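Q: Whatever this is, show me its structure:
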Amino acid sequence: MSVEGQRCLCIVVLLTHTAIGSGEGPTPPPLTSASPTVKAEQNELTVSFPPLEDLYNNTPEKHFGTENNTVVTSQTGSTALLPCVIRNIGDGIVSWIRRKDYHLLTVGLTTYSSDQRFQAIHLQHSEDWTLKVKFVQKRDAGTYECQVSSHPPTSIFLRLDVIEARAEISGPTEKYLKPGSTLRLQCSVVQTTEAPAFVFWYHNSRMINYDYEFGINVTTDPAQRLSDLLIPAASVTHAGNYTCVPNNAVPASIYVHIFNGENPAAMQSSSPTFIPHLNFHLLLPLTTLHFVSR
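A: Predicted coordinates for the structure are as follows:
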């Protein structure tokens, strides 16, 4: 073979080797329905990330669970609880502020006020930051702000209304009875937000709730805010001032007169309309004599 022929043969062999080495080979037989399907992309490792704006949009938004301008009513001497529920607070810090003088009461669980009646109540993992006010006074009434630190801070406002519970004894402020009659007094506690723990009755300055041996019977229904005093057969010793004293309300008093035969109206000598009883039979001769003498 000539030199040119050898050179051409070498080129053909080199090209054939390069084609086989590069992966090009005989065409594989077509896949049948029973043959497994192999996808090239299964051998590839791919990682995808959502857009940053989607990450921020999926973050739970902080908001208040307590309605703005909530009104809490409490009576003097009781404990007031002002709720402040905050959803998804994150790293926020809750502060309570008294709006009428912009006085900072609490920050977190720390009380900043010199008045230790104010306290923030929060249980671990709870969303509620309640302001507790002990021994409520009338001056505590007003608007309070629950503020969460953020940029800018967010707040809601709550109003505390303070009422004064009082006792009332039904009927007039004075009673007139004859000896042996029944004395019944009923005391009700009004303008109250909670039932009284107890109701004491006083006769003059003596507490008589347990004076059974003197014929005195006291029954109290705290749920109904009622207390009854019963003396089946009142005597002169039962006359005097009776006072109903609930533990959480202003007391009420009534005066009981026990008379024996005399006109009960005569006991109201302090009344401006009282006119003493006159014996017209005695006055008649004097009047007649007066006219005759003229």
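Q: CA only for contacts and neighbour counts going forward, please
A: Will do.
Q: Does anything pack onto the helix ranked longest in the chain? Which helices or strands?
A: When every helix of the chain is counted residue by residue (DSSP state H), the longest turns out to be helix 3-21. Judged by 3 or more Cα pairs under 8 Å, 6 or more residues apart in numbering; DSSP states H and E, helix 3-21 has no packing partners among the helices and strands.
Q: what's the following helix or strand after that helix?
A: Sequence order places helix 52-57 as the next helix or strand after helix 3-21, per DSSP states H and E.
Q: I'd like the next helix or strand past that next one.
A: From helix 52-57 onward toward the C-terminus, using DSSP H and E, the following helix or strand is strand 63-64.
Q: How many neighbouring residues does Thr111 have?
A: Neighbourhood size, Thr111 [other Cα atoms under 10 Å]: 18.
Q: ignore the last one, Asn57
A: Asn57: 9 surrounding residues under other Cα under 10 Å.
Q: and if you look at Thr193?
A: Thr193 has 15 neighbours, counted by other Cα under 10 Å.
Q: Alongside the first, I'd like the structure of this one:
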Amino acid sequence: MKVKPTDAAFYDCQLSAHPPRTARVTLRVPEVSIRIVDGAGAVVTEQVCEVGSTVALRCEVRGLKMEGGPSLLWHRREFLLNDDTTRGGISVRTEFGANGANSVLRVARVRGDDAGAYSCSVARAPSPEPQPAHVILHVIKGESLAELHQGSKMVDLDTTLVTLTIVIVLLRLYIV
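A: Coordinates of the predicted model:
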């Protein structure tokens, strides 16, 4: 029988004897969560990096005792990612705690074909099986992230400066 969070309750077991004997059991079903987060701990569904850089994706599992039981797995499409991956430059480091695990997938020397969907899941988890977390990795070629971030701001700033200069010149003409 698969246990669901809605099954959490007090259950009584009664022995038919005289006088009747009752034992109360509390069933707790923890809420299990899997999420991929950034360095600040905010959930991410997309991440951008540059060709040649190293990217780190961090997966957090909460509400599940992981030591000696379920294992945490990283996949890219249907391929399992670990230190034995033929791509090279891939490492997975997982730390287990009393209430879950933290796992970091590092991809060194990112290539264009590293772009795509990555997932973090728990194998051999007790019921209910938690849903995997997903992130899309975008790889930028040729332009730095700084140029992309500054590019749109620089155009806005240049336009604002030109407009402001024209307004000042016109004000001076009308004031004098």
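Q: Sketch out the strands for the stretch 151-294 of structure 1, chain order is fine.
A: Taking DSSP state E, counting those that start in this stretch as the test, the strands found in the stretch 151-294 of structure 1 are 154-163, 166-169, 174-177, 183-190, 199-203, 206-207, 217-221, 226-231, 240-246, 252-258.
Q: counterpart of the shortest one in structure 2, which residues?
A: Strand 206-207 of structure 1 corresponds to residues 78-79 in structure 2, going by TM-score structural alignment.
Q: now swap in stretch 57-68 of structure 1 and tell me
A: On structure 2, no counterpart of stretch 57-68 of structure 1 exists by TM-score structural alignment.
Q: about what we covered before: out of the strands of the stretch 151-294 of structure 1, nearest to Leu283 of structure 1?
A: For Leu283 of structure 1, the closest of these is strand 174-177, at 31.0 Å, according to Cα to Cα.
Q: Distance from the chain centre to that closest one, please.
A: A distance of 42 Å separates the centroid of the chain from that of strand 174-177 of structure 1, by Cα atoms, centre = their mean, to the nearest Å.
Q: What residues sit buried inside it?
A: 175, 177 (16 or more other Cα atoms under 10 Å).
Q: Need the residues that contact that strand.
A: Strand 174-177 of structure 1 is contacted by residues 183, 234, 254-259, 264 when judged by Cα atoms under 8 Å, 6 or more residues apart in numbering.
Q: at 6 Å instead, please
A: Outside strand 174-177 of structure 1, the residues that touch it by Cα atoms under 6 Å, 6 or more residues apart in numbering are 254-258.
Q: Ok, stretch 12-28 of structure 2 next?
A: Residues contacting stretch 12-28 of structure 2 (Cα under 6 Å, 6+ apart): 8-11.
Q: mind listing which of those are in strands?
A: Counted as lying in strands by DSSP state E, out of the contacts of stretch 12-28 of structure 2, are 9-11.
Q: Just send those back as JSON lines, with neighbour count and distance to Ser33 of structure 2 too.
A: Shown next, in JSON lines, are those (neighbours: other Cα atoms under 10 Å; distance: Cα to Cα, whole Å):
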{"residue": "Ala9", "neighbour count": "12", "distance to Ser33 of structure 2": "21"}
{"residue": "Phe10", "neighbour count": "10", "distance to Ser33 of structure 2": "24"}
{"residue": "Tyr11", "neighbour count": "11", "distance to Ser33 of structure 2": "26"}
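Q: Distance to Thr163 of structure 2 for those residues - can I get that in a markdown table?
A: Output for those, formatted as a markdown table (distance: Cα to Cα, whole Å):
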| residue | distance to Thr163 of structure 2 |
| --- | --- |
| Ala9 | 67 |
| Phe10 | 70 |
| Tyr11 | 73 |
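Q: Cys59 of structure 2: which of those is nearest?
A: Closest approach to Cys59 of structure 2 among these (Cα to Cα): Ala9, at 30.3 Å.
Q: Report the contact partners of that closest one.
A: Ala9 of structure 2 touches 26-27, counting by Cα under 6 Å, 6+ apart.
Q: Map it across to structure 1 for me.
A: Aligned against structure 1 by TM-score structural alignment, Ala9 of structure 2 finds its counterpart in Gly142.
Q: Relative to Glu78 of structure 2, how far out is Arg111 of structure 2?
A: 19 Å (Cα to Cα, to the nearest Å).
Q: Then Arg62 of structure 2?
A: Relative to Glu78 of structure 2, Arg62 of structure 2 is positioned 24 Å away (Cα to Cα).
Q: who has more neighbours, those two?
A: When Arg62 of structure 2 and Glu78 are compared for neighbours, Arg62 comes out ahead with 18 against 10, by other Cα under 10 Å.
Q: Would you point out which residue in structure 1 pairs with that one in the alignment?
A: Checking TM-score structural alignment: Arg62 of structure 2 goes with Val190.
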